[in-house]
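Trainee: Turn this into a structure:
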Amino acid sequence: MFDLQNIKTIGRYQILKKIGQGSVGAVYLGKDPYIERQVAIKVYRLPNDTGPEEIEAYKKSFFVEAQSAGRLMHPNIVTIYDADQQQDFCYITMEYIDGSTLEKFCKPDNLLPIERVLKIIFNVCKGLEYAHQNEVIHRDIKPSNIILSLSGQVKITDFSIAYIKRGHSTLVKGLFGSPSYMSPEQVKEEFITERNDLFSLGSVLYELLVGKKAFEGENEYSIMFKIVNDDPPPILELKPELPKTFGDILSKALAKNPSQRYQCSMDFAYDLRLALRSLKEAPKETHDSELLSYIQDLPFFNNFAESQINEILSASNLVKVEKDKTIIQEGEIDDSFYILISGQVLVQTGTEEVAVLEKGQCFGEMAYLTGEARSATIITKEECIFLKFSSTLLNGLSEAIQLLFFKNFTQTIIKRLSKGTTTKT
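Mentor: Have a look, this model is predicted:
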């Protein structure tokens, strides 16, 4: 068993306690004394029975995680802080998440609510989309590599066998990954793309919904054979109360041919959002005609056709918020934007109140358009109702609707500039 024995510090980090154990390494809870924050420290002992070349190969393999995840800064990916070598072991320090992995929620007697499962996988999609945009393929998505914090945050961790597509690749040759969650192309050691991670995520979704793995077998070889040759038991046979769309989503995510799978994480995320809506469809439909009529009268939607507004309602969230609640926080990174259906909101930069927005106005559109951090805080002055959108949802709408949104965003920005309002939320 790996143990640091009497070592009390690693680099500048104080060791508090062991929180994870492996055959050749361990994870410790540590503390950065300068920044006064807790960190997780992943430690790997270098072999002492091999030559210098083999040791360098081991070090290179270990630091794959630092090189891949270290370039990624996203709310749904565990942040890497530091990596180094001390004596005969290497270490990586990273963000400490107080919570647990999804493993314990894969048991039939401890399943999460379906709505919660969809939201978790949706957030994993967002993290994977960011990683893939930065040309990092995780290659080991599984329940134990997805952390759910006590506050409900979802974090992808363990990029130790990740593949960096551009530049000097740190790809380790051979068959790597966890057999139950490998894609067919990964099992066959073929060229992999981002769609490899989406197959693995489909396997995780399947397991979270029914409490059993999509591909089971007596040993690793039988599992891998099934991944390549067999389909998993249909989800609707195991859980017939699920809407039909769940079967469609998993069939696409777990397609043997990568070209028949979701082509990017946000495609997957969009269908998850539709599935989430299907769980709530019945109680919402009684209000659709009234809501449609009401929204048509809002200035922002004057140039939208009724059919287009119907499409928008099917892909947005209607949110009610109490008085004096913060909707957007200055400095946060989020691609959501809002259209105010009723009520008023206050716009603040720092402690200064700069504007009041009313029914029919939008906010948050600048962060959506630019991808930059929020430059203002939005607080409700009274009980408000909003339509909330994200880039994922908007990108899933028809091109004509997207063009109308951008046109209206432009007009909104021009009007604010002409009035001398510098609000950019």
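Trainee: from here on, contacts and neighbour counts on C-alpha atoms
Mentor: Fine.
Trainee: What's the local residue count around residue 296?
Mentor: Applying other Cα atoms under 10 Å, we find 16 other residues in the vicinity of residue 296.
Trainee: What is the burial count for the nearest residue to residue 228 once chain neighbours are set aside?
Mentor: Of all residues not flanking residue 228 in the chain, residue 184 sits nearest, at 4.8 Å (Cα to Cα, 6 or more residues apart in numbering). Using other Cα under 10 Å, residue 184 has 23 other residues around it.
Trainee: List the contacts of residue 184.
Mentor: Contact analysis of residue 184 by Cα atoms under 8 Å, 6 or more residues apart in numbering lists 224, 227-228, 256.
Trainee: I'd like those as CSV, with secondary structure, neighbour count and distance to residue 402 appended.
Mentor: Listed next are the contacts of residue 184 as CSV, based on DSSP: H, G, I helix; E, B strand; the rest coil; neighbours: other Cα atoms under 10 Å; distance: Cα to Cα, whole Å:
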residue, secondary structure, neighbour count, distance to residue 402
224, helix, 23, 43
227, helix, 26, 39
228, helix, 17, 39
256, coil, 19, 33
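Trainee: Quick one: classify the closest residue to residue 254 other than its chain neighbours as helix, strand or coil.
Mentor: Excluding its sequence neighbours, the residue lying closest to residue 254 (Cα to Cα, 6+ apart) is residue 199, at 5.2 Å. Secondary structure state of residue 199, per DSSP: H, G, I helix; E, B strand; the rest coil, is helix.
Trainee: isn't residue 199 right up against residue 180?
Mentor: No: counting by Cα atoms under 8 Å, residue 199 stays clear of residue 180, with 11.0 Å between them.
Trainee: Give the residue from these two that has the larger number of neighbours.
Mentor: Comparing residue 199 with residue 180 by other Cα under 10 Å, the one with more neighbours is residue 199, at 25 against 20.
Trainee: In contact with the more buried one, which residues?
Mentor: Taking Cα under 8 Å, 6+ apart, we find residue 199 in contact with 181-183, 253-255, 261.
Trainee: And it, how close does it get to residue 43?
Mentor: Residue 199 sits 30 Å away from residue 43, going by Cα to Cα, to the nearest Å.
Trainee: residue boundaries of the strands in the stretch 1-150 of the chain?
Mentor: 9-10, 13-21, 25-32, 37-45, 80-86, 89-95, 99-101, 136-137, 146-149 (DSSP state E, counting those that start in this stretch).
Trainee: Deepest-packed of those, please.
Mentor: Ranked by average neighbour count under the criterion mean count of other Cα atoms under 10 Å, these are headed by strand 136-137 at a mean of 24.
Trainee: quick one more, to check against the first:
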Amino acid sequence: MEPDDELVVAGRYRLIALAGFGGMGRVWRAHDDLLDREVAVKEVLAPDDLPDPARAKIQRDTVREARAAARLDHPHVVGIFDVIQASGRSWIVMEYVPSRSLHDIVISDGPLPHRNAARIAASLLDALDAAHRAGVLHLDVKPQNVLIAEDGRVVLTDFGLATMITAPAGHDEPLMGSPFYIAPERVRDGASSRQADLWSLGATLYMAVEGRPPYDRPDAAEAITALLTEAPDPPQHPGPLHTVIAGLLTTDPERRLTADDARLALRNLNRRAVGVHAVPVSPRPAGKAVRYRSTAATPRWRGLLVAGIAAAIATIGATAGVRAYGSESVPAAVVTPVSASPTPPSVTLTDAVRDDEAPVSLPEGWLWHVDTAGFALPVPRGWQRGTTPDGVCFGDTNGVRSFTVEPGGPLDGRPLRRWQDAEQKPPPGYQKISMGPLLITGGGADWEYSWQPATGPRMHTYRMLLAAGDDRSYALTWTSRDADWSLDLPVQRILVNGFRDSAEPAVTWTIPGP
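Mentor: Presented below is the predicted three-dimensional model:
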């Protein structure tokens, strides 16, 4: 939708197209002619059926809250540049964030895995903490106001720009907020506090992992009634984040999970979850060297990688996403054994890595491997190394577990689009489990699915795109049998957590903590 007539607000903000709308106004994508940049402009519109005094109060309150939010300078809070009263309306000029809302993502793609939702939760908690310290309450935290940028950044928007719901009996003025995400004490007592924002955060996370709000009712009135009289609907997708959600959705604000407690719980949850954050491993006994075999020093021998691994790589590479990095088929791999034998004479002492020098602690049965392709990682002893046209594959001798590393170019700020494009040509028997951005430095995205090769058992794959600076990236692919997925998760965790870019060995893809 475009403006009927070209409209320039305050002589500089040229409205281009409608980007979104709600009960309290419209958001336009606009151009700041003075600074020559793209911005978002919120046009505040009070409902027509309100009496004039109430409309005027809403305009004043909205502008006051926006001015307060403009004091915030936080990466997870949308930036507010200007507040204007012109043409009989209020306008709020904000940072323009190319993104999708959390609501749209869940509605379109389905509920998020608890791992991804926990990372979003940590960012939102940071945003609310920054606002609360500045004396600003949001009062309308909901999935529609959570933006997931193309680079994975999480942004909380619409401070003080709540929609309106019917006030309960005994209230003399409208109550602001979304009926499906408002805290019960705000409806019951009209009380607005930091704890009310935390309730709304819990309701937002509930929707993220369940695909529906905690009081999913046909209309707002029924939802409010349930809010005041019933417990939240039982979860249908249980997982570790529900412990945090339950603490935030405690009816009594005095007993509700505090921001500090929620932060600690999320940190513990992220540390336990399988992902790209570090998981501490007990150190091995002193004096045992952790060695690797350099592919430059190890004699190569040519042959076929175990059939199961080769088939898995070929299927994934040909049909499920390696296309973002290159070839359409994977021929027989060139295999180099990864062994625990003593370092050969051609490898100097500096090539051996000891426990106290390794970037991660390795459990028994693992060795540290530095690859000529420019990366390093822990590898189970006895696994084999194979090459494909686009990368390097490591697999066990039984051919049922493999880990592939594919170096690539810059992600260009759109890692999720890589997986979305790859999904257009899925492998046989494809069943999507999850797909979403990774909240890591430089951006990233992950994708989990199961599939059925032409022969053999059903397989399960987890893929990650990771930025490694501005000019390169990695695609990591872990595949094992679907029936063994849970049993193999510890192996996946060590491989992913230990992966390093040799050019920047100190870099880890750690999820920013709460």
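Trainee: picking up where we left off before, between the contacts of residue 184 of the first structure, which is nearest residue 211 of the first structure?
Mentor: Distance to residue 211 of the first structure, by Cα to Cα, is smallest for residue 227 among the contacts of residue 184 of the first structure, at 18.0 Å.
Trainee: just checking, the closest one touches residue 215?
Mentor: Yes: contact criterion Cα under 8 Å: residue 227 of the first structure and residue 215 qualify, at 6.4 Å.
Trainee: What distance do you get for the residue nearest to residue 223 of the first structure when sequence neighbours are not counted to residue 200 of the first structure?
Mentor: Of all residues not flanking residue 223 of the first structure in the chain, residue 217 sits nearest, at 4.7 Å (Cα to Cα, 6+ apart). Computed as Cα to Cα, the residue 217 of the first structure to residue 200 of the first structure distance reads 17 Å.
Trainee: got it, and residue 395 of the first structure?
Mentor: Distance from residue 395 of the first structure to residue 200 of the first structure, counting by Cα to Cα: 24 Å.
Trainee: Neighbour count: the two, which is higher?
Mentor: Per other Cα under 10 Å, whichever of residue 395 of the first structure and residue 200 has more neighbours is residue 200, with 25 against 14.
Trainee: contacting residues for the spatially closest residue to the more buried one that is not a sequence neighbour?
Mentor: Spatial nearest neighbour of residue 200 of the first structure, excluding adjacent residues (Cα to Cα, 6+ apart): residue 181 at 4.9 Å. Residue 181 of the first structure makes contacts with 140-142, 199-201, 203-204, as judged by Cα under 8 Å, 6+ apart.
Trainee: Same question for residue 182 of the first structure.
Mentor: Contacts of residue 182 of the first structure by Cα under 8 Å, 6+ apart are 139-140, 196, 199-200, 224, 227.
Trainee: let's go with 10 Å and repeat that
Mentor: Residue 182 of the first structure sits next to 139-142, 175-176, 188, 196-197, 199-201, 203, 215, 223-224, 227-228 when contact means Cα atoms under 10 Å, 6 or more residues apart in numbering.
Trainee: now do residue 261 of the first structure
Mentor: 195-196, 198-199, 249-255, 267-268.
Trainee: and these, which of them are in helices?
Mentor: Members of the contacts of residue 261 of the first structure lying in helices (criterion: DSSP state H): 195-196, 198-199, 249-253, 267-268.
Trainee: Let me know the closest of those residues to residue 87 of the first structure.
Mentor: The closest of those to residue 87 of the first structure turns out to be residue 196 (Cα to Cα; 36.9 Å).
Trainee: What count of nearby residues applies to residue 476 of the second structure?
Mentor: Number of residues near residue 476 of the second structure (other Cα under 10 Å) recorded here: 22.
Trainee: typo on my end, it should be residue 3 of the second structure
Mentor: Using other Cα under 10 Å, residue 3 of the second structure has 11 neighbouring residues.
Trainee: Isn't it up against residue 15?
Mentor: Yes: with contact defined as Cα atoms under 10 Å, residue 3 of the second structure counts as touching residue 15 (7.0 Å).
Trainee: coming back round to it: list only those of the contacts of residue 182 of the first structure flagged as buried.
Mentor: Buried members of these, scored by 16 or more other Cα atoms under 10 Å, are 139-142, 196-197, 199-201, 203, 215, 223-224, 227-228.
Trainee: Looking at these, which is nearest residue 53 of the first structure?
Mentor: Taking Cα to Cα as the measure, residue 53 of the first structure sits nearest to residue 139 out of those, at 25.8 Å.
Trainee: Who are the contact partners of that closest one?
Mentor: For residue 139 of the first structure, the contact set (Cα under 10 Å, 6+ apart) comprises 158-163, 176-178, 181-183, 186, 192-198, 200.
Trainee: on that earlier part again, which neighbours do residue 3 and residue 15 of the second structure share?
Mentor: Residues touching both residue 3 of the second structure and residue 15 by Cα under 10 Å, 6+ apart: residue 28.
Trainee: Now do the one helix or strand residue 411 of the first structure maps to: which elements does it pack against?
Mentor: Under the criterion of DSSP states H and E, residue 411 of the first structure resides in helix 399-418. Under the contact criterion of 3 or more Cα pairs under 10 Å, 6 or more residues apart in numbering; DSSP states H and E, helix 399-418 of the first structure touches helix 306-314, strand 362-363, helix 365-370, helix 391-395.
Trainee: Look up the closest residue to residue 164 of the first structure, ignoring the ones flanking it.
Mentor: Counting by Cα to Cα, 6+ apart, residue 136 is the residue found nearest to residue 164 of the first structure once chain neighbours are left out, at 4.7 Å.
Trainee: Surely that neighbour touches residue 160?
Mentor: No: Residue 136 of the first structure is beyond contact range of residue 160, at 11.5 Å (criterion: Cα under 10 Å).
Trainee: Find the residues that touch each one of these two.
Mentor: By Cα under 10 Å, 6+ apart, residue 136 of the first structure and residue 160 have these common neighbours: 67-69.
Trainee: one step back: residue contacts, the residue nearest to residue 223 of the first structure?
Mentor: 180, 223-226.
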